[in-house]
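Participant: Predicted model follows, preceded by the sequence.
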Amino acid sequence: MRKTLGLIAIVLGAGTAGAQMDPSFAPCSICHTVAPNQNRIGPTLNKIVGRPKASVPGFAYSPAMKAQKGVWSEAELDAFIANPKAKVPGTRMVYAGMTDPAKRARLIAWLKSIK
């Protein structure tokens, strides 16, 4: 059990970010990390709240995501996490969406807490 928890912390970068992973991040962690400067299939989500869209250095964003303007506000993140393909048609993100508003709110609050 300890090895499993340690591996999860390393894979997610939770120790690096200084915050324990919220369970609502589990589906995101397949493609994303919260560790700074560490991209995976998806870009790092470290300091995403308030960050300009499609702005992580070294990540190859889809043309649809590159065309997005503005910053990732809590409201923008909520809409994207709820239904990525509806919010950004043409996104390469394969996640179907998180339908539970309470889980999305908890996830966004947790992401916002990552320093």
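Facilitator: Noted; the coordinates are in hand.
Participant: From here on, just use CA atoms for contacts and neighbour counts.
Facilitator: Fine.
Participant: ok, the residue positioned nearest the centre of the chain - contacts?
Facilitator: Nearest to the centroid of the C-alpha atoms of the chain, with distances taken as C-alpha atoms, centre = their mean, sits Leu45, at 4.2 Å. By C-alpha atoms under 8 Å, 6 or more residues apart in numbering, the contact list for Leu45 reads 32-35, 111.
Participant: got it, and Cys31?
Facilitator: Remark: with contacts taken as C-alpha under 8 Å, 6+ apart, Cys31 is in contact with 40-42.
Participant: let's bring in a second model and compare:
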Amino acid sequence: MRFAAIVAALAALTVSASQSWAQDAAAGEKVFAKCKACHVADTDQNKVGPSLFKLNGRTAGTHPDFKYSPAMTDAGKNGLVWDDAKLTEYLKDPRAMVKGTKMAFAGLKDDADIANVIAYIDQFK
């Protein structure tokens, strides 16, 4: 009986934790409004910044027809490949992760906003 109660409590904790960590692409679209002046995620089109379409798995500084900063191309040459973990780090403080990037955005401070904007970008694969 005690074992069953412990298992039930752990299951409830897991469900509530996974719901709080769930990414929300619709909420991410609202956060992405801060990025729209420079980036597009739903089509393969460069603007002031490179297209974020099919970003996950791309080597940093390699999108065709975009002039990256030497810092970003060097980051790619040194092995930076975009995935959710690297995007999370970058979106918190772009200039700290890639010193010399020409991206002027200061970063997102809220972890939920970061997770949600990544969910929004990731849906365009």
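Facilitator: Received the coordinates, thanks. From a predicted model like this one, the values you see are computed outputs, not experimental measurements.
Participant: Turn the contacts of Cys31 of structure 1 into JSON lines, columns for neighbour count, secondary structure and distance to Ile8 of structure 1.
Facilitator: Below are these laid out as JSON lines (neighbours: other C-alpha atoms under 10 Å; DSSP: H, G, I helix; E, B strand; the rest coil; distance: C-alpha to C-alpha, whole Å):
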{"residue": "Arg40", "neighbour count": "12", "secondary structure": "coil", "distance to Ile8 of structure 1": "15"}
{"residue": "Ile41", "neighbour count": "13", "secondary structure": "coil", "distance to Ile8 of structure 1": "17"}
{"residue": "Gly42", "neighbour count": "18", "secondary structure": "coil", "distance to Ile8 of structure 1": "17"}
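Participant: To which residue of structure 1 is Ala17 of structure 2 aligned?
Facilitator: For Ala17 of structure 2, no equivalent position in structure 1 is identified, counting by TM-score structural alignment.
Participant: cool, Glu89 of structure 2 as well?
Facilitator: Counting by TM-score structural alignment, the partner of Glu89 of structure 2 is Ala79.
Participant: Its match: what secondary structure?
Facilitator: Counting by DSSP: H, G, I helix; E, B strand; the rest coil, the backbone at Ala79 of structure 1 sits in helix.
Participant: can you give me the helices for structure 1?
Facilitator: 2-12, 14-17, 63-66, 74-82, 84-87, 101-113 (DSSP state H).
Participant: Mean neighbour count and distance to Cys28 of structure 1 added to the ones you listed, as CSV?
Facilitator: Shown next, in CSV, are the helices of structure 1 (neighbours: other C-alpha atoms under 10 Å; distance: least, C-alpha to C-alpha, whole Å):
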stretch, mean neighbour count, distance to Cys28 of structure 1
helix 2-12, 13, 10
helix 14-17, 17, 13
helix 63-66, 14, 17
helix 74-82, 18, 10
helix 84-87, 16, 12
helix 101-113, 17, 10
